[in-house]
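*Asks:* fold the following, please.
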Amino acid sequence: MLVFILNAGSSSLKYQLMNPISKEVLATGLCERIGIDGILKHEFGDNKLTLEVSMPTHKEAIELVLKTLIESEGKVINSIDDIDAIGHRAVHGGEEFASSVMVTPKVIETMKKLIPLAPLHNPANIMGMEICQELMPGKPNVAVFDTAFHQTMPDYAYMYALPYEQYTKHGIRKYGFHGTSHYFVSNEARGMLDKKHNTRIIVCHLGNGSSVSAVLNGKCIDTSMGLTPVQGLMMGTRAGDVGAGAISYMMSQEKLTIDQALDIMNKKSGILGISGKSSDLREVLQGMQDGDDRCRLAVEMVAYNIKKYVGAYVAALDGVDALCFTGGIGENSSLIREIVCAGLDGMGLIIDPTKNNKRSGKARDIATNSSAARIFVIPTNEEYVIANDTYKIVSGLEK
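*Replies:* The predicted model follows:
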């Protein structure tokens, strides 16, 4: 089976063509600057292809991708008929979707009702589904939700201590994100532990967007992101946890509207806001090495925030069997892993400096032999989760 995996954003879209049974990736790529000028970056095998083509809308972008897969020098299949199904990343499923589902008119209608919870993401996700239905009629489409994995959280973990009516009337609660990554990594960790039952796993998905989850016996019981992705860890440009009083005071002092305050918290805060240099941790780490004190502060804040959540989730899980690092920062920054794990010996987490500093694109254990709990670095694979869920639903293996 070949699954076309689509992640449609507001002005971009990512895609892969994958066989979920063999895990073979035939092609992967990115369309950028949709509605502006248009750039397609297409990779297949060891080859790369970049095209500058006008993409007024997402429809032209998806048409170009399909044409590239079939006709151009980036060809990997003979026709659209070779594509068996389309799997879509869907950001917000609210409480309505606790698992991946076949895309139907009712599903799209429900997702439209959830747009207030994800105004930047859900409209683009829906658009991708509708365009694929138009361009590839009869092909099954499956929606895989970022929030679905976290729907197993107990009510005392996902509720905010606001008047209860804010939940019943408006659905204001913690939902969590990066669910496909947390699912994949925690499941891989269970395999590495060779222990499918009684597992207590903490997953740190660390990138430009970051979140931590506590996973008990394969089910999420808590996660750091909330109603929106801005809650939780300090991130590339997101503030993470900030007291409501600090926000209202900032708004008062700066004479800001709600939208202006949200723009600051989502796009001008985090690593960028503290360092004043970049949202890219690699540049900030270099700045710290060069003696920039604000870069040093940003790095230490990032690591401290992660460590606080790790400690909290060890308590929530009543112990820990494995701490996992994934995502661009989690997989590649040995220094962040080192700082996070420093002083966690009492929790049974002892990092091995030599193992930690070794580069590898594969899943590995970086704990000492004497560590009571394991510390894993596991490359995430969200696209495989989308492709595999699509395969199972289309094949009737998951009902």
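
*Asks:* when you work out contacts or count neighbours from here on, use the C-alpha atoms and nothing else.
*Replies:* OK.

*Asks:* can you report how many residues lie near Glu300?
*Replies:* Residues lying near Glu300 (other Cα atoms under 10 Å) number 14.

*Asks:* which SSE is it in?
*Replies:* Secondary structure assigned from DSSP states H and E places Glu300 in helix 293-317.

*Asks:* after that helix, which helix or strand is next?
*Replies:* Downstream of helix 293-317 (by DSSP H and E), the next one is strand 322-326.

*Asks:* state the next helix or strand along the chain beyond that next one.
*Replies:* Per DSSP H and E, the first helix or strand lying C-terminal to strand 322-326 is helix 327-332.

*Asks:* which strand runs longest in the protein?
*Replies:* Longest strand of the chain, by residue count under DSSP state E: strand 24-32.

*Asks:* tell me the angle the helix holding Glu300 makes with strand 322-326.
*Replies:* Our comparison of helix 293-317 with strand 322-326, counting by axes from the mean of the first three to the mean of the last three Cα atoms, to 10 degrees, yields an angle of 140 degrees.

*Asks:* how much space separates the closest residue to Phe145 other than its chain neighbours from His205?
*Replies:* Ranked by Cα to Cα, 6 or more residues apart in numbering and with sequence neighbours excluded, the top spatial neighbour of Phe145 is Ala90, at 4.6 Å. Separation of Ala90 from His205 (Cα to Cα, to the nearest Å): 18 Å.

*Asks:* before we move on, what about Arg294?
*Replies:* To His205, Arg294 is 24 Å away according to Cα to Cα.

*Asks:* neighbour count winner among those two?
*Replies:* Neighbour totals were compared for Arg294 and His205, and His205 leads with 27 against 18 (other Cα under 10 Å).

*Asks:* Ala214 is in contact with the more buried one, correct?
*Replies:* No: applying Cα atoms under 8 Å as the test, His205 and Ala214 come out as separate, 11.6 Å apart.

*Asks:* what's the burial count for Glu52?
*Replies:* Glu52, neighbours per other Cα under 10 Å, totals 12.

*Asks:* so how far is Cys31 from it?
*Replies:* For Glu52 relative to Cys31 (Cα to Cα), the value is 10 Å.

*Asks:* one more to put side by side:
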Amino acid sequence: MRGKVVWFILGVLVGSLFVVSAYPTNSSVHYSVPVVRKINNTVPVYYIGDNILEYFVKTIRVNPAQNVGIPHVLVVDGSYVKNNPQLRKLVKKELLSGIPVIVIGNPRVINGTFKGQFFAELVAGRGPEGKPIKRATVYGYVTYPSNGILVGREFVSIDSVPEAIKEAYSWAVRNLKPNAGTFKLGVEPLPSGAYWSYKSQLDFTTGDNWKPYGRLNVRTIYYRLMNDNSSKYDWYDVHVKQQSVPGKELGLSDWRTAEMHTWIDADYYNPDGFLSAYEPTTTSGTTTVGVSIGISAGEDGAQVSASQSWSYTIPDVRVYDKSDYSQELAKWVHGIAPDKAVGMTAYQIEPGATLRFPQWEDGAKVWREHYGVIYARPPSWWEPGWCWHYTDEYWVEFRISMG
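*Replies:* Alright, predicted model coming up:
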């Protein structure tokens, strides 16, 4: 009798398993293949490549002989275009007419499009668990005329491909000019006297790549000194805008911002790179710090005087100046109180530097930039010692060139 009962129970269990497998519930979602949720793009997306269709609801394949004209976004598979001169020529035409171009994969297809072009390439980094970061997943680029010259703005993401493309598309739409696709570089009256002219902006995000610790965002702005009356040198101002959004602010975890690391190395690639000025220096007990950078006539080969100034708040923050003129290095560590509001919410720092390069060295105006964050979290109630936990520094580095 006992044997029959056992066999009956086994039969019921096997039957239950069959029913569960025959009629899958939410518990079976782990075995399904994830589906990419397409972007319902309101702006037309033209594309070059074979793997773009899955990301957008509305797309149009580019005909190299076609003159689109209307404002749109071009999405390019970098590996598809790399060895095709006709398609590379098309990408160049789109860029020069003000169309935002998003490149998946190889970013070099947009480098060298025009003389003096700004280009920031992600060259190194390290994320959570020591994961190396060697390249970005998606690049975006847009150009437009300003004060009679062509300037650019670049977007870089290391997020996973579907999310990075979504971020790049949103960035492209925000930067799409009404006359994109039709404008031509005209002659505009230039200001007289020395002035700092906007050159470009680097927009970078880690997206969700560093979850649950937080997100690093960069919106650094670059300027070139115009009418400097010098036949020997060119000067550039770097206005860093580096933001940490910790996991606590994102609702992902209790990780907070503990430190933000930044450096600009003028002679990393070019031994003639020169650090003319930088700020801020070390602070203690202040709530606001001022930054004033630029050049003065008679110093460092300058024939004119020109400066830029701004300030940013440092509540419960101490700035440590690690710079070294003998190394042509501007370097800062911002120590942030993780138990205060500044560590638990989004916080932005804005140090800056002025760099000088020989004018006659074509293509040699290049330097390296570093952006990093250290996160901290308080111990859980059951942990002995009641000690805070700190991560290693998570960071990225860019090779910045000015054509």
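
*Asks:* got a TM-score for the two of them?
*Replies:* In this superposition the chains share a TM-score of 0.26, using TM-score structural alignment, normalised by the length of the first structure; 164 aligned residues with a Cα RMSD of 6.6 Å.

*Asks:* quick one on the thing from earlier: tell me the buried residues in the helix or strand just after the longest strand of the first structure?
*Replies:* Toward the C-terminal end, the helix or strand that comes next after strand 24-32 of the first structure (DSSP H and E) is strand 39-44. Neighbour counts over strand 39-44 of the first structure (16 or more other Cα atoms under 10 Å) mark 39-44 as buried.

*Asks:* what's strand 39-44 of the first structure packed up against?
*Replies:* Where contact means 3 or more Cα pairs under 8 Å, 6 or more residues apart in numbering; DSSP states H and E, strand 39-44 of the first structure is packed against strand 24-32, strand 47-52.

*Asks:* run the angle between it and strand 24-32 for me.
*Replies:* Angle of strand 39-44 of the first structure versus strand 24-32, following the same axes, to 10 degrees, is 170 degrees.

*Asks:* beyond the helix or strand hosting Trp171 of the second structure, next helix or strand please.
*Replies:* Assigned by DSSP H and E, Trp171 of the second structure belongs to helix 161-174. Remark: after helix 161-174 of the second structure, the chain's next helix or strand is strand 195-205, criterion DSSP H and E.

*Asks:* how near is Val142 of the first structure to Met102 of the first structure?
*Replies:* Separation of Val142 of the first structure from Met102 of the first structure (Cα to Cα): 4 Å.

*Asks:* who has more neighbours, those two?
*Replies:* Neighbours per residue (other Cα under 10 Å) separate Val142 of the first structure from Met102, with Val142 holding more: 26 against 17.

*Asks:* quick one, what contacts Val310 of the first structure?
*Replies:* By Cα atoms under 8 Å, 6 or more residues apart in numbering, Val310 of the first structure lies in contact with 202, 212.

*Asks:* again, only this time at 7 Å
*Replies:* By Cα atoms under 7 Å, 6 or more residues apart in numbering, the contact list for Val310 of the first structure is empty.

*Asks:* separation between it and Phe376 of the first structure?
*Replies:* 14 Å.

*Asks:* with Cys324 of the first structure instead?
*Replies:* 5 Å.

*Asks:* the two: who's more crowded?
*Replies:* Cys324 (29 against 25).

*Asks:* how near is that one to Glu134 of the first structure?
*Replies:* According to Cα to Cα, Cys324 of the first structure and Glu134 of the first structure sit 41 Å apart.

*Asks:* can you report how many residues lie near Ser79 of the second structure?
*Replies:* Using other Cα under 10 Å, Ser79 of the second structure has 16 other residues around it.

*Asks:* could you say which helix or strand holds it?
*Replies:* In this structure, Ser79 of the second structure sits in helix 78-81 according to DSSP H and E.

*Asks:* follow-up on the earlier one: pull out the buried residues from the helix holding Trp171 of the second structure.
*Replies:* Buried, per 16+ other Cα under 10 Å, within helix 161-174 of the second structure: 161-169, 171-173.

*Asks:* spit out the contact partners of the residue lying closest to Gly29 of the first structure once chain neighbours are set aside.
*Replies:* Spatial nearest neighbour of Gly29 of the first structure, excluding adjacent residues (Cα to Cα, 6+ apart): His42 at 4.3 Å. Contacts here follow Cα under 7 Å, 6+ apart; on that basis His42 of the first structure touches 28-30, 48-50.

*Asks:* one more pass at 6 Å, please.
*Replies:* His42 of the first structure makes contact with 29, 48-49, according to Cα atoms under 6 Å, 6 or more residues apart in numbering.

*Asks:* one more: Ala120 of the second structure?
*Replies:* Neighbour list for Ala120 of the second structure: 399-400 [criterion: Cα under 6 Å, 6+ apart].

*Asks:* where's it, which helix or strand?
*Replies:* Here Ala120 of the second structure, judged by DSSP H and E, is contained in strand 119-126.

*Asks:* helix, strand or coil: sort out Ile9 of the second structure for me.
*Replies:* Of the three states, Ile9 of the second structure takes helix according to DSSP: H, G, I helix; E, B strand; the rest coil.

*Asks:* count the residues that sit near Pro105 of the first structure.
*Replies:* 10.
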